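> Okay, here's the prediction I keep looking at, along with the sequence it came from:
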Amino acid sequence: MMTTIKLPYGKEHINVKIPEERLNAVLVSEMHEYKPELSQIEQVKKALENPIGTPRLKEMAKGKNKVVIIASDHTRPVPSKIIMPLMLEEIRKGNPDADITILISTGCHRETTKEELEAKFGSEIIANEKIYVHDCDDESMLVNIGVLPSGGLLIINKLAVEADLLVSEGFIEPHFFAGFSGGRKSVLPGVASRATVMYNHNAEFIDNEKARTGIIDGNPIQTDMLYAARAARLDFIVNVVINSEKEVIFAVAGDCDLAHKEGCKFLNDYCKVDSVPSDIVIVTNGGYPLDQNIYQAVKGMTAAEATVNEGGIIIMVAKSNDGHGGDHFHKTFKEEKDVSKMMDAFLATPSEKTIPDQWQSQIFARVLKNAKVIYVSEAPDEMVSDLHMIPAASVEEAIKLADKILAKEDAKITVIPDGVSVIVL
């Protein structure tokens, strides 16, 4: 008998059949079964009408001329078509004449294209609102506003600094080294300079045992991020939790710390799953947009890392139609074949010398030290091999390869259909 499991892949799904006698467990977040009483729009409206730790946004907008709304970029499945119109409406209720700019928080990602902006916000917002895409390397648009607790300089987009009212939209999900996404991350890394992001994502912090999925308290990366949000005067956030269909199932609004923690608490209640160790773990990055490249797929691998046996096999399923997603990331693994040497070099790197993609490379190297990775994608085989992985054209082929490597055909298999939606304990 076979069990069929549906795996997100790009904007579609693939069905994988696993023999019942080999299937150890399917680890899924209870969140995807959660059925809210309210519609997506009603959820966000309710949050806006009942903010945590702040007045309503319309009250905060009174007398504030320059309003900046930080919005996520093309790499995040934030349902901005739902959130942004409601935020704009709420701000204009309090100040019809407000000068509003939507600032796209690209962090160190590539620029978001016009087509991606239209897909994200819809044609009406694109046609009628001012939108500025953050560039972490454009010094003419960056301002130094202080020093982070870690010692790094806090340099962020001057549109955020000059705002009379700074607010943000976003979504909360488990994050593989920041604990959770959303909240204060809108400022750092969202609209910070490359130098600031590099310092915050340093090797010592990434190596810290608190810099793990689902942990905020004591996480040194989060300490910097919250400080940055307060220093930038991020006054109000609207954050949502989404299910596997990218639909809003929970929303919070208000203070960038208090509201965010409420959203994290909701996730903790529904996303935690117990590990079921296996020799083979199949995992995805939740489909589009997070499986567009290999760089982002490291996130899903960390869920598998938490439940794969030492020396086992992770089968990562990520479309990766955009390729590797990070030049430094690719170059690091292509040029150094010894993962242990690579890790030693990362840990010896001072915070101020952190290079782009180093954190992702460091976490990826940690995964590779424990398990082999077979990669099912549309990325070129040579690129996958450069990154110390074994390419496969399908999950079925990957399982056969795994069996061959392990020298047994009955190895137990754990499947994580959405690796970025679970906190594996």
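Sure thing, it's come through. The structure presented is a predicted model; accordingly, all values stated were derived computationally and were not measured.

> When you work out contacts or count neighbours from here on, use the C-alpha atoms and nothing else.
OK.

> What ranges does the stretch 101-250 of the chain have for its helices?
114-121, 123-128, 158-162, 194-200, 203-207, 220-231 (DSSP state H, counting those that start in this stretch).

> So which of those is nearest residue 144?
For the helices of the stretch 101-250 of the chain, proximity to residue 144 was assessed by C-alpha to C-alpha; helix 158-162 is nearest, at 8.9 Å.

> What are the contacting residues of the closest one?
Contact partners of helix 158-162, identified using C-alpha atoms under 8 Å, 6 or more residues apart in numbering, comprise 66, 68, 103, 141, 142, 143, 166, 191, 232.

> got TSV for those residues, with neighbour count and distance to residue 403 too?
Compiled in TSV, the contacts of helix 158-162 are given as follows (neighbours: other C-alpha atoms under 10 Å; distance: C-alpha to C-alpha, whole Å):
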residue	neighbour count	distance to residue 403
66	18	60
68	25	54
103	23	49
141	16	53
142	22	52
143	18	54
166	24	53
191	31	45
232	23	52
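
> let's bring in a second model and compare:
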Amino acid sequence: MKVLVINSSPKLDYRGRLLNALGDTDLIRAKPQYTDKLDDGNILDKISGLKPLPDGCLIIVNDHDRSTPTVRIVKLLREAGILVHPATFILATGTHAPTPGETAWKISGAESKDTLLVHNAGDEAQLVSAGKTSRGTEVVVNHALKSAKQVFTINGVEPHYFAGFTGGVKSLVPGLASKKTTAQNHRWAMDPGARIMHTTDNPLHEDLWEAANLAFSTQEVTTVQLVNHGSDILFVSAGFLRPAFESAKDAATRVYGLGLQERVDRIVSIVESPLDHTLYQAQKAMENAKHVLRDGGTFILVATCDQGIGTAAFFKRLQALGTPENVLKSLSFEDYQFGDHKAFYWAELAKRVELLYTGDLPQDVINSTFMRKVTVGDLVTLVNLWKSQGDRILLDEAGGYSAVYLQGN
């Protein structure tokens, strides 16, 4: 199957139209909780304890599917005298499509004196074996990581629906891992312990750290871990990887977490950029909020999806199996194939609630994902109807980043 791309010019502003139409409507709202953001002086103070990076240091940065303000951090590292020598930058794409060259230079912060690499999980020439974890994950990573003398990472930390959080070790694995390694690790997403904002006793999260340590000792990795909302940097933790990540994940919980005392009847989730570009990424908004939606409720996913489906393995599974019941019967940990966890989660939600979609994807595609397409006007009418019925409605203004949970769970 070819990846579907929707050419929508200009890109429709679903977010603006919806928020304008709903105005100050009395809804439960999920959005990032912060009043202050860090200026450059604050960030320089935070990174001042880092040692200068040696010549040729491998610097791992995020790809175009993440909102990390990498260029700003790199600029400040140079200003602080931490990044002086030529370095090797590598974009940790994971299993995403490799970032095109011009875009890679633009988002990496690399200069002409530096070397810039873009990881490709499917390019065998880039990959080398590093061993096997105790859970059976065969660790194959980019040879630049395995041969590095010093590793430095820049990453954003946000809630993640099965890894617990983004950031941290994910720069190394799956960021610089093979597709096979990622698939073997991601089968653990089928385990109940793989949960949003949970890292203790999370088998997938623990397997990531073990896998990364086979490729390069994470105790020797230095880093800048940050919490950001778009271009706003809200928190920075610099130093060795594990403690910096632990500090940043606590901050991410404060910024993006929202605890409710009881379930809601409807969720309207407006997916934030860049997660709104593909259905593959937009699903994170569903997973991050579904736990507070009652059985028989309604989830509305608002995402332009101007770049189509994205990585299509999960979509093929939904399309081939045809019904949520068939998906749930057919997919398992034992017979896991790449993307099955996404298809399984999708079908699980579709079986217990109504799924609606507002965006650019055509109806036939939406039908294959067990959703019904509605316009912005239809959606506003529905919200007003639900309000008149006394329904509890959650409006997630930061879909894919917010993490909404039931207090006490």
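Here it is on my side, so go on. Keep in mind it's a predicted model, so treat the numbers as computed, not measured.

> what TM-score comes out when they're superposed?
TM-score for the superposed chains, counting by TM-score structural alignment, normalised by the length of the second structure: 0.87, backed by 389 aligned residues with a C-alpha RMSD of 2.6 Å.

> Just say which of the helices of the stretch 101-250 of the first structure is most tucked in.
Stretch with highest mean neighbour count among these: helix 194-200 (a mean of 24; mean count of other C-alpha atoms under 10 Å).

> which residues of the second structure does it align to?
Aligned by TM-score structural alignment, helix 194-200 of the first structure falls on residues 179-185 of the second structure.

> Make JSON lines out of the helices of the stretch 101-250 of the first structure and add distance to residue 411 of the first structure.
As requested, the helices of the stretch 101-250 of the first structure are exported to JSON lines (distance: least, C-alpha to C-alpha, whole Å):
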{"stretch": "helix 114-121", "distance to residue 411 of the first structure": "42"}
{"stretch": "helix 123-128", "distance to residue 411 of the first structure": "51"}
{"stretch": "helix 158-162", "distance to residue 411 of the first structure": "53"}
{"stretch": "helix 194-200", "distance to residue 411 of the first structure": "40"}
{"stretch": "helix 203-207", "distance to residue 411 of the first structure": "31"}
{"stretch": "helix 220-231", "distance to residue 411 of the first structure": "38"}
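
> Run through the strands of the stretch 151-300 of the first structure in chain order.
Using DSSP state E, counting those that start in this stretch, the strands of the stretch 151-300 of the first structure run over 153-157, 165-171, 174-175, 179-180, 234-242, 248-254, 272-273, 278-284.

> Looking at those strands, spot the one closest to residue 35 of the first structure.
That would be strand 248-254 among these, by C-alpha to C-alpha, at 7.2 Å.

> For the closest one, enumerate the helices and strands it packs against.
Applying 3 or more C-alpha pairs under 8 Å, 6 or more residues apart in numbering; DSSP states H and E, one finds that strand 248-254 of the first structure contacts helix 40-49, strand 234-242, helix 258-271.

> what's it aligned against in the second structure?
So strand 248-254 of the first structure sits over residues 233-239 in the second structure, by TM-score structural alignment.

> Give me the mean deviation of that stretch from the first structure.
With mean C-alpha distance after the TM-score superposition for the first structure, stretch 233-239 of the second structure departs from the first structure by a mean of 1.0 Å once superposed.

> chain center to that stretch, what's the gap?
18 Å (C-alpha atoms, centre = their mean, to the nearest Å).
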